[in-house]
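1. please work out how this folds:
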Amino acid sequence: MIPGSPLVVAAAAAVVLLVLLAVVTRVRGSSSEARESERAHEAAQERDPPVEIGETYEFGVTELTDHHSGSEVAVGKVEGFVVFTEDVPNDIGKGDVIRAKVLSFNEGRTSADATFVTKA
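-> Sure, this is the predicted structure:
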């Protein structure tokens, strides 16, 4: 192939088109995920929490993350409701089942903060 020939230009254009298509698909997918997350958040605001302050619940740890409190917390769900659990021992990891006592709700009552009780 000769640089600048119609065949080289067409091949380059095809590569650029494929890259643009991949970028658009990725961005559109992210927007879809963001919209779904927003819908779930709105639905959570409209329902009563399935947990009560002072009660203990058992659930699986879906992830460990840094919380606004500045410490690492275990994240899990009770009937789809997010519970952030503090004071989790170092040997707890993703997939472990724990018991935690609910201490408070966040603003909007779409999640709760809890403290670790025991590994189930």
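2. switch to C-alpha atoms for all contacts and neighbour counts from now on
-> Fine.
3. got a list of contacts for the lengthiest strand in the chain?
-> Counting residues, the longest strand found in the chain (DSSP state E) is strand 56-66. Under the criterion CA atoms under 8 Å, 6 or more residues apart in numbering, residues 51, 72-78, 93-102, 120 lie in contact with strand 56-66.
4. show the buried residues in those.
-> With burial judged by 16 or more other CA atoms under 10 Å, the buried subset of these is 51, 72-77, 93, 96-102.
5. ok, back up a step: what comes up buried for the longest strand of the chain?
-> So strand 56-66, judged by 16+ other CA under 10 Å, has buried residues 56-62, 64.
6. on that earlier part again, among the contacts of strand 56-66, which are in strands?
-> Using DSSP E, the contacts of strand 56-66 in strands are 72-78, 97-102.
7. one more to line up against the first:
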Amino acid sequence: MDYVLVAAGVGAAIVVLATLLLWRRLSSGSSESKRAHEAAQERDPPVELGETYEFGITEFTDHHSGERVAVGKVEGFVLFTEDVPDAVSEGDVIRATVTSFNREKTSADAMFEGTA
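-> Okay, the predicted model is just below:
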């Protein structure tokens, strides 16, 4: 009978430890994201309005416009690019012209110009 209680206690301890480790790992990722966002707020954007840049597409998402947009980065700065043809895929390098910044200048919208 004592073995059953010890085994149950050890099992419960393992579950608690696994839960704590998972929670710490998940909160660590959000902390890194928050630090990156704060760092972006403290620096000037590495892109300028009206200028065209080449960058790789990291993903596609639905932007606030409701349309599918390509997401990419120039020197770690996020660009949301509209009007990207369906034939373009993640990993493709494109050219896009910066059209506007978000309120805090931590990202920008751009218009697709072509593939590189």
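8. superposed, what's their TM-score?
-> Once the chains are overlaid, their TM-score stands at 0.94 when taken by TM-score structural alignment, normalised by the length of the second structure; 116 aligned residues with a CA RMSD of 1.0 Å.
9. what lines up with R95 of the second structure in the first structure?
-> Counting by TM-score structural alignment, R95 of the second structure lines up with R99 in the first structure.
10. now flag whichever of the buried ones among the contacts of strand 56-66 of the first structure is closest to E42 of the first structure.
-> Distance to E42 of the first structure across these (CA to CA) is lowest for K77, with 16.7 Å.
11. give the equivalent position in the second structure for the closest one.
-> Using TM-score structural alignment, the equivalent of K77 of the first structure in the second structure is K73.
12. where's that match relative to P45 of the second structure, distance?
-> 11 Å (CA to CA, to the nearest Å).
13. again, but for G66 of the second structure
-> When distance is defined by CA to CA, G66 of the second structure is 25 Å away from P45 of the second structure.
14. what are the ranges of the helices in the first structure?
-> For the first structure, the helices defined by DSSP state H occupy 6-46.
15. S65 of the second structure: neighbour count?
-> S65 of the second structure has 8 neighbours, counted by other CA atoms under 10 Å.
16. now it: how far from F80 of the second structure?
-> 11 Å.
17. the closest residue in space to the match of R95 of the second structure that isn't next to it in sequence and T25 of the first structure, how far apart?
-> Ranked by CA to CA, 6 or more residues apart in numbering and with sequence neighbours excluded, the top spatial neighbour of R99 of the first structure is E58, at 4.3 Å. Distance, E58 of the first structure to T25 of the first structure, by CA to CA: 39 Å.
18. could you do E107 of the first structure as well?
-> According to CA to CA, E107 of the first structure and T25 of the first structure sit 35 Å apart.
19. next up, the contacts around V82 of the first structure.
-> The contact partners of V82 of the first structure, by CA under 8 Å, 6+ apart, come to 75-76, 110-112.
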